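Novice: Can you look at this prediction? I've put the sequence above it.
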Amino acid sequence: MPLLAMFRKFVPIAVLAALAAAALPAMAPSPAGAQQVERGPSGLPLPRFVSLKAGRVNMRVGPGTDYAVEWLYLREGLPMEVIQEYDSWRRVRDAEGAEGWIHSALLSGRRTGLVAPWLKDRQASVPLHARPDEGARRIAEVEPGALGQVESCDGTWCRMRFASLEGWMSQSLIWGVYPGETVED
């Protein structure tokens, strides 16, 4: 085979091999424990938790005021999970799984949480502890579905505020924070 024909045959392969080798660092797995965070057009992570900024908020079936109102929320501070962004609209999910669109001006970055809403119909209560420890003194028993302010979380425990009471609650019992998520004061 003439040298020029061999060159034409192997150059594309060599170029592809060089491009693939250059791309390897970008495609390498992230360090152990690190996770890739998806970001929406706003630059903020998706999904993420936010709360309602107002005491009267419409959830619509689409991203715009021309879309029908599916739900009307009447509780300021209610946590919502942002799962998608479109322009100034956020597709959200509530604690019961209802999804729809809310204008970003009606959402706040303030972190709140509902205490074990999945236990709401049962006769149960959730302990609020003095320290982040199952054996710590119980400050109060909190009803499932109670709304509290998330002060901080360490991945296992969250410091919560309910009116004038502040204490620690197992993070697994709060809808409004992700398992293992840390939240800074």
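Specialist: It's in. In this text the structure is predicted, and so the values were computed from the model without any measurement.

Novice: From now on I want contacts and neighbour counts done on CA atoms only, so please keep to that.
Specialist: Fine.

Novice: Can you show me the helices along the chain?
Specialist: Taking DSSP state H as the test, the helices found in the chain are 3-27.

Novice: Point to the residue nearest the middle of it.
Specialist: For the chain, the residue nearest the mean C-alpha position is residue 48 (2.4 Å; Cα atoms, centre = their mean).

Novice: Tell me how far that one lies from residue 72.
Specialist: Applying Cα to Cα, to the nearest Å, the value for residue 48 to residue 72 is 21 Å.

Novice: Can you get me a residue count around residue 155?
Specialist: 16 (other Cα atoms under 10 Å).

Novice: and if you look at residue 146?
Specialist: By other Cα under 10 Å, neighbour count at residue 146 equals 15.

Novice: ok so, going back, test my guess that the residue nearest to the centre of the chain contacts residue 81.
Specialist: Yes - counting by Cα atoms under 8 Å, residue 81 is a contact partner of residue 48 at 5.6 Å.

Novice: which ones are touching the closest residue in space to residue 81 that isn't next to it in sequence?
Specialist: What sits nearest to residue 81 in space, not counting adjacent residues and going by Cα to Cα, 6 or more residues apart in numbering, is residue 49, at 4.4 Å. Taking Cα atoms under 8 Å, 6 or more residues apart in numbering as the criterion, residue 49 is in contact with 79, 80, 81, 82, 109, 111, 176, 177.

Novice: Residue 125 versus residue 49, what's the distance?
Specialist: Residue 49 is 24 Å from residue 125, by Cα to Cα.

Novice: next, the one to line up against it:
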Amino acid sequence: MKRAVWILSLLALSAFAAPARADEDKVPYWASIDTDVANLRVGPGNTYRIEWVYRRMHLPVKIIRREGAWRQIEDPAGDKGWMRDLLLSRQRAAIVTGDDLVEMHAEASDSSPMLWRVEPGVVGLLGDCDAGWCAFDTDGHKGFVREDALWGAGEP
């Protein structure tokens, strides 16, 4: 009897876990590189040639396809390739885009005090985005940056 109750309990718990897992499997989604050195390969396996070596922790990437433990990614420059899932994190990050310095404000408003000017190519952790502004943290410098100045914000 105890075994039957235990099995029913496991089945009930797995029914609740299945929808969350299904959401994790949807592509595309944002991720970030979670290691100091990450290889991008031309195919989903260790036997495929390495095309790029990334040396940029928290670089945002877009996951566009899944194959087992491998993820096909697109980087901010538009390059695509395959990377092991262990090298990636679901932690959101973004990179400053454009040609000009971008202002980081104390609050999500142009009228709030400007804290820093951030160069294109700067990578940081991405917080919540609302009304065209995103919380952004680059090496402990925290503030708000316009969403349209970031690659990795918004819908993938």
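Specialist: All right, it came through fine. The shown structure was predicted, so the numbers you read here are calculated from the model rather than taken from an experiment.

Novice: quick one: TM-score?
Specialist: TM-score of the superposed chains, computed with TM-score structural alignment, normalised by the length of the second structure, equals 0.81; 136 aligned residues with a Cα RMSD of 1.9 Å.

Novice: Now render the contacts of residue 49 of the first structure as TSV, adding distance to residue 42 of the first structure and neighbour count.
Specialist: Output for the contacts of residue 49 of the first structure, formatted as TSV (distance: Cα to Cα, whole Å; neighbours: other Cα atoms under 10 Å):
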residue	distance to residue 42 of the first structure	neighbour count
79	19	30
80	17	26
81	15	22
82	12	26
109	13	12
111	18	21
176	20	27
177	20	25
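
Novice: ok, those in the second structure, which still hold?
Specialist: Compared against the second structure with both residues aligned by TM-score structural alignment, their matches' Cα atoms under 8 Å, the contacts of residue 49 of the first structure retain 79, 80, 81, 82, 109, 111, 176.

Novice: ok, so of the contacts of residue 49 of the first structure, who is nearest residue 55 of the first structure?
Specialist: Checking these against residue 55 of the first structure with Cα to Cα, the nearest one is residue 79 at 12.4 Å.

Novice: List the contacts of that closest one.
Specialist: Residues near residue 79 of the first structure by Cα under 8 Å, 6+ apart: 49, 50, 51, 52, 94, 95, 111, 112, 113, 114, 175, 176.

Novice: Please check those and keep the buried ones.
Specialist: Buried members of those, scored by 16 or more other Cα atoms under 10 Å, are 49, 50, 51, 52, 94, 95, 111, 112, 113, 114, 175, 176.

Novice: residues touching the corresponding residue of the second structure for residue 141 of the first structure, list them.
Specialist: By TM-score structural alignment, residue 141 of the first structure lines up with residue 117 in the second structure. Residue 117 of the second structure makes contacts with 101, 102, 103, 104, as judged by Cα under 8 Å, 6+ apart.

Novice: Which among the residues you listed count as buried?
Specialist: With burial judged by 16+ other Cα under 10 Å, the buried subset of these is 102, 103, 104.

Novice: pretty sure the second one contacts residue 113?
Specialist: So the one you mean is residue 103 of the second structure. No - if you go by Cα under 8 Å, residue 103 of the second structure and residue 113 don't touch, sitting 9.8 Å apart.

Novice: The residue nearest to the centre of the first structure matches what in the second structure?
Specialist: Residue pairing (TM-score structural alignment): residue 48 of the first structure is matched to residue 29 of the second structure.

Novice: is it true that that match touches residue 71?
Specialist: No - assessed by Cα under 8 Å, residue 29 of the second structure is found out of contact with residue 71, at 10.8 Å.

Novice: which residues are common contacts for those two?
Specialist: 63, 64.

Novice: What is the neighbour count of residue 15 of the first structure?
Specialist: Look at residue 15 of the first structure: counted by other Cα under 10 Å, it has 11 neighbours.

Novice: Can you tell me how far it is from residue 4 of the first structure?
Specialist: From residue 15 of the first structure to residue 4 of the first structure the distance is 16 Å (Cα to Cα).

Novice: Then residue 167 of the first structure?
Specialist: Taken as Cα to Cα, the span from residue 167 of the first structure to residue 4 of the first structure is 77 Å.

Novice: ok, now residue 135 of the first structure?
Specialist: In terms of Cα to Cα, residue 135 of the first structure sits 79 Å off from residue 4 of the first structure.

Novice: Also residue 10 of the first structure?
Specialist: Between residue 10 of the first structure and residue 4 of the first structure the distance is 10 Å, computed by Cα to Cα.

Novice: Tell me which of the two has more neighbours.
Specialist: Taking other Cα under 10 Å, residue 10 of the first structure and residue 4 do not tie; residue 10 has more neighbours (11 against 8).

Novice: No more questions from me, cheers.
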